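J.: Here is a sequence together with a model predicted from it:
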Amino acid sequence: MTGTLPSSIDVLIVGAGIGGASLAASLAPHRRVLLIEAEAMPGYHATGRSAAFWHETYGGPAIQPLSKASFELLRDPPADFSERGFLSPRAAFNLGRRDEAKVVDEFTAGFAAKGVDIQRMSGAEVARIVPGIRPDWSEAAYEGACSDIDVGALHAAFLRAAKRAGAQLATGVALTSARRTASGWQVQAGTGTVHANVIVNAAGAWADTVAELCGARPLGIRPYRRTVVQLRLGVPVPASLPLVIHVGGSFYFKGESEGRVWLSPHDETPSAPCDAAPEELDVAIAIDRLQQVVDWPIAAVERKWAGLRSFAPDRLPVFGADPHVPGFVWCAGQGGFGIQTSPAIGELLAAELGAPWPRGAIGNLDPAPFSPTRLA
């Protein structure tokens, strides 16, 4: 891949995070593809800051089919894509207080009806697996198939696959203007120009900004700040501690290494597109919420970071052709589930742009609910 812009390509993908990279990997064998990335390295923002896990129920029932269909590639990728899988097994608890029993019951029943391997757990079982949990947190639904995702390796594999198929990557190159012509798009990017038949907007938090530069109507893609901290504890909590995520959406934490956890207050603070940084208040809120759940003493805050997760107004991903601007395609609004759904979204959108229809579980999906026409 190179930082030099070609004079003409079929598909220009704006943004080389997980959305743009997964699309490029599926599309490049069939179309001439150029990825441009405003930062000096791809995946600098949301992709590179994800505390990613594959959690089939994460994002809700509408997202679950995309996550489930993506699982096979994440667990057992083809040998020419990666020599090893990207998942490390880690169970998940969807946790509630005693007064949230009905919420946990409905959560369990709803996803079990969709074929998710999820079971209701007793308070005694929760206490056995999460040492030090306070008695009031007695309601849980257990998912044994949850896994950590090696995000860096997955992102790199998508970029390698795109490169092998002939795609080019230009970093440190921001889209500055795009003019629709009779034959496609005349694009100014960085200090260069390129003619493209199609522009794909995979710009994450900047998706609506890119749309406006291309003369398309913004869809209301809003970025929200999410905070994560790594804590060193004063008790030997195991590295294999399951992902513990509140059914009410106020925290999640998981083991990181012996005596350490990753913790988030599950915050969603509206933000302008930016290089997000953690706020001390959000770190304090995260710690306070954790201490309401478990009686672990905290020895130190070892790391803290923040990233932007971007959502459409209905909180579903947006991928497909813009209904009003020919040759302008969306790949945005992937929220916190963009990593775990990237194989499915990449293949489905590539098929819309000229690649063969995907096989297997991804090929059985209907992309229509995620089309931007619903927001037009």
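T.: Here it is on my side, so go on. Residues are numbered from 1 along each chain as shown.
J.: only C-alpha atoms for contact and neighbour calcs from this point on.
T.: Noted.
J.: show me what contacts Ile129?
T.: Neighbouring residues of Ile129 by CA atoms under 8 Å, 6 or more residues apart in numbering: Leu241.
J.: Just the element for Gly19, please.
T.: Secondary-structure element containing Gly19, defined by DSSP states H and E: helix 18-27.
J.: how close does the residue nearest the centre of the chain sit to Ala46?
T.: Most central in the chain under CA atoms, centre = their mean is Gly338, positioned 2.2 Å from the mean C-alpha point. Separation of Gly338 from Ala46 (CA to CA, to the nearest Å) stands at 9 Å.
J.: Distance-wise, check the residue of the chain positioned farthest from its centre relative to Glu125.
T.: Here the centre of the chain is the reference, and by CA atoms, centre = their mean the most remote residue is Ala182, at 35.4 Å. The gap separating Ala182 from Glu125 is 65 Å, by CA to CA.
J.: The residue nearest to the centre of the chain reaches Gly19, doesn't it?
T.: Yes. Under the criterion of CA atoms under 8 Å, Gly338 makes contact with Gly19 at 7.1 Å.
J.: what's around Arg106, how many residues?
T.: No Arg there; residue 106 is Glu. When neighbours are defined as other CA atoms under 10 Å, Glu106 has 11 of them.
J.: putting a second one here so we can go through both:
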Amino acid sequence: MSAHPDILVIGGGMAGISAAALLAEEARVTVLEAEPHIGMHSTGRSAAIFILNYGNATLRALNAAAYPVLSGRDSGVSFLSPRGELLVAQAEEMDTLDAYLEGTTGIERLTPDEAQALVPVLRTERIAGAIIERDAQDIDVDLLLQSYARQLRARGGAVLTGEKVQSITREAEGWRVETTQNTHSAAIVINAAGAWADEVASLAGVRPIGLQPMRRSAVMMPVPDGVQVAAWPLFGSISETWYAKPSGAALMISPADEDPLAPQDAWPDDMVLAEGLYRFEQMVDIPVVRPTHSWAGLRSFVSDRSPVAGFAPDAPGFFWLAGQGGYGIQTAPALAALTRDLCLQGESGFAPGLLAALSPERLYQSAD
């Protein structure tokens, strides 16, 4: 570890570790993580699927930019495996399905019978329409995170755990960051603190971006004997009121909840889980049984639901890398490359419109 890094990255989730790994090619980088291990919060609790058509236009551009890394096209090492995403609509949801299809690529419409052929437990009488993105793929999150961590360390970067930030002070030549363990200084601070990013900004006297953490819960549920789920796609409601994904011989089922919470180590709400399982149960002909376990994580959004990546206009050397919502894993390679470009070169090969759509300045302007 360099005693005097050029860049301090606050946050050891996927966003912080991936950005640090790329930055370390040309800069001295130290990651400060409050927890005992990297990837303990949202990164470690992700449903982890790459869906090219997921999110708004800004996110879809990032998805496309991240695909060469995730697929192994650039390195020969793929972090993806086949899965597919099947979305079903009831009669009252058909307008939502039509709106979802606008601007998409590689999506097929299916009949109810065709949807049931892919997921035999679906109840065709409740399906008015369905679509499939066959190229949606599972992401091996741990493999991706550890790959970036190895790159970072191989390039001389450091990851310091148990270093909860307590104060951030602007100095003549950069920033001083005091943690529970040490004092660090660097010319650039990257705020990749996930749900805590606005709190980190406040410590630095930087204007917050209006980040709102949202709880997303899930359960693991056994399926009846003889039901083979491994080859099924992820399947769910076009209105995002529930979804299910095969996990081994069981199903991971989520109520697709977005309950606002303060930054914290999130836990599921039993009533929210019960309501989501009820919605799932209405669309399938298998019984809902007691889950083996449940969990929750936080997905953090700003007002326009696009990520925030760029230097704060009110604080030289303070870089935002936050607000990834539920898209943080699949967009990480693209946002890491963008962060590297802006921090080391002051510019990026990404389209100007995309940079503007990610810049924190857009949020300050809309609030004024």
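T.: Arrived safely, thanks for sending. Note that the coordinates shown come from a computational prediction; the quantities given were computed from them, not determined experimentally.
J.: circling back: looking at structure 2, where would I find the counterpart of the helix holding Gly19 of structure 1?
T.: Aligned using TM-score structural alignment, helix 18-27 of structure 1 spans residues 14-23 in structure 2.
J.: Now which residue in structure 2 aligns to Ser240 of structure 1?
T.: So Ser240 of structure 1 corresponds to Ala231, using TM-score structural alignment.
J.: Kindly report the same for Ala40 of structure 1.
T.: In structure 2, Ala40 of structure 1 lands on Pro36 (TM-score structural alignment).
J.: for Asp267 of structure 1, same thing?
T.: Match for Asp267 of structure 1 (TM-score structural alignment): Asp257.
J.: Then Leu213 of structure 1?
T.: So Leu213 of structure 1 corresponds to Leu203, using TM-score structural alignment.
J.: List the contacts of that match.
T.: Counting by CA under 8 Å, 6+ apart, Leu203 of structure 2 touches 166-169.
J.: again with Arg305 of structure 2
T.: By CA under 8 Å, 6+ apart, the residues touching Arg305 of structure 2 are 323-325.
J.: if you skip the residues just before and after it, what's nearest to Gly248 of structure 1?
T.: Leaving aside its sequence neighbours, Gly248 of structure 1 sits nearest to Gly96 (CA to CA, 6 or more residues apart in numbering; 7.3 Å).
J.: Any idea how many residues pack against the aligned partner of the one you found in structure 2?
T.: Taking TM-score structural alignment, Gly96 of structure 1 has Ala89 as its aligned residue in structure 2. Residues contacting Ala89 of structure 2 under the criterion other CA under 10 Å number 21.
J.: And Ala46 of structure 1, by the same measure?
T.: Close neighbours of Ala46 of structure 1, defined as other CA under 10 Å, add up to 25.
J.: Distance check, it against His155 of structure 1.
T.: The gap separating Ala46 of structure 1 from His155 of structure 1 is 12 Å, by CA to CA.
J.: what sits in contact with each of the two?
T.: Common neighbours of Ala46 of structure 1 and His155 (CA under 8 Å, 6+ apart) are Gly17.
J.: So which of the contacts of Leu203 of structure 2 belong to helices?
T.: Assignment to helices by DSSP state H places none of those there.
J.: hmm, which of those residues are common to structure 1?
T.: Among those, the contacts conserved in structure 1 (both residues aligned by TM-score structural alignment, their matches' CA atoms under 8 Å) are 166-168.
J.: how close does the lengthiest helix in structure 2 sit to structure 1?
T.: When structure 2 is parsed with DSSP H, its longest helix is helix 328-345. By mean CA distance after the TM-score superposition for structure 1, the fitted helix 328-345 of structure 2 averages 0.7 Å away from its aligned residues in structure 1.
J.: Not counting the helix or strand just after that helix itself, show me its contacts.
T.: Using DSSP H and E, the helix or strand that follows helix 328-345 of structure 2 towards the C-terminus is helix 352-358. For helix 352-358 of structure 2, the external contacting residues (CA under 8 Å, 6+ apart) are 58, 61, 306-310, 362.
J.: Check which helix or strand the nearest residue to Ser42 of structure 2 once chain neighbours are set aside maps to.
T.: Excluding its sequence neighbours, the residue lying closest to Ser42 of structure 2 (CA to CA, 6+ apart) is Gly297, at 5.4 Å. For Gly297 of structure 2, the element it lies in under DSSP H and E is strand 293-301.
J.: cool, and Val11 of structure 1?
T.: strand 8-14.
J.: Buried residues, that strand. List them.
T.: Of the residues in strand 8-14 of structure 1, 8-14 count as buried by neighbour count, 16 or more other CA atoms under 10 Å.
J.: Next, count neighbours for Pro297 of structure 1.
T.: Per other CA under 10 Å, the neighbour tally for Pro297 of structure 1 reads 11.
J.: Give me the distance between the alignment partner in structure 2 of it and Asp225 of structure 2.
T.: Aligned by TM-score structural alignment, Pro297 of structure 1 pairs with Pro287 of structure 2. Separation of Pro287 of structure 2 from Asp225 of structure 2 (CA to CA): 12 Å.
J.: Next: Glu173 of structure 2.
T.: Per CA to CA, Glu173 of structure 2 is found 65 Å from Asp225 of structure 2.
J.: which residue lines up with Lys163 of structure 1 in structure 2?
T.: By TM-score structural alignment, Lys163 of structure 1 lines up with Arg153 in structure 2.
J.: how many other residues sit next to that match?
T.: Other residues close to Arg153 of structure 2 by other CA under 10 Å number 17.
J.: Shouldn't it be within a helix?
T.: Yes. Assessed by DSSP: H, G, I helix; E, B strand; the rest coil, Arg153 of structure 2 belongs to a helix.
J.: Check how far the top strand by length along structure 2 sits from its aligned residues in structure 1, on average.
T.: Determined from DSSP state E, the single longest strand within structure 2 is strand 212-222. Aligned to structure 1 and superposed, strand 212-222 of structure 2 gives a mean residue distance of 0.6 Å (mean CA distance after the TM-score superposition for structure 1).
J.: follow-up on the earlier one: got a list of contacts for the helix or strand following the helix holding Gly19 of structure 1?
T.: Per DSSP H and E, the first helix or strand lying C-terminal to helix 18-27 of structure 1 is strand 33-37. By CA under 8 Å, 6+ apart, the list of residues contacting strand 33-37 of structure 1 from outside reads 9-16, 20-21, 24, 27, 166-175.
J.: Give me the angle between strand 33-37 of structure 1 and strand 8-14.
T.: On the basis of axes from the mean of the first three to the mean of the last three CA atoms, to 10 degrees, strand 33-37 of structure 1 is oriented at 40 degrees to strand 8-14.
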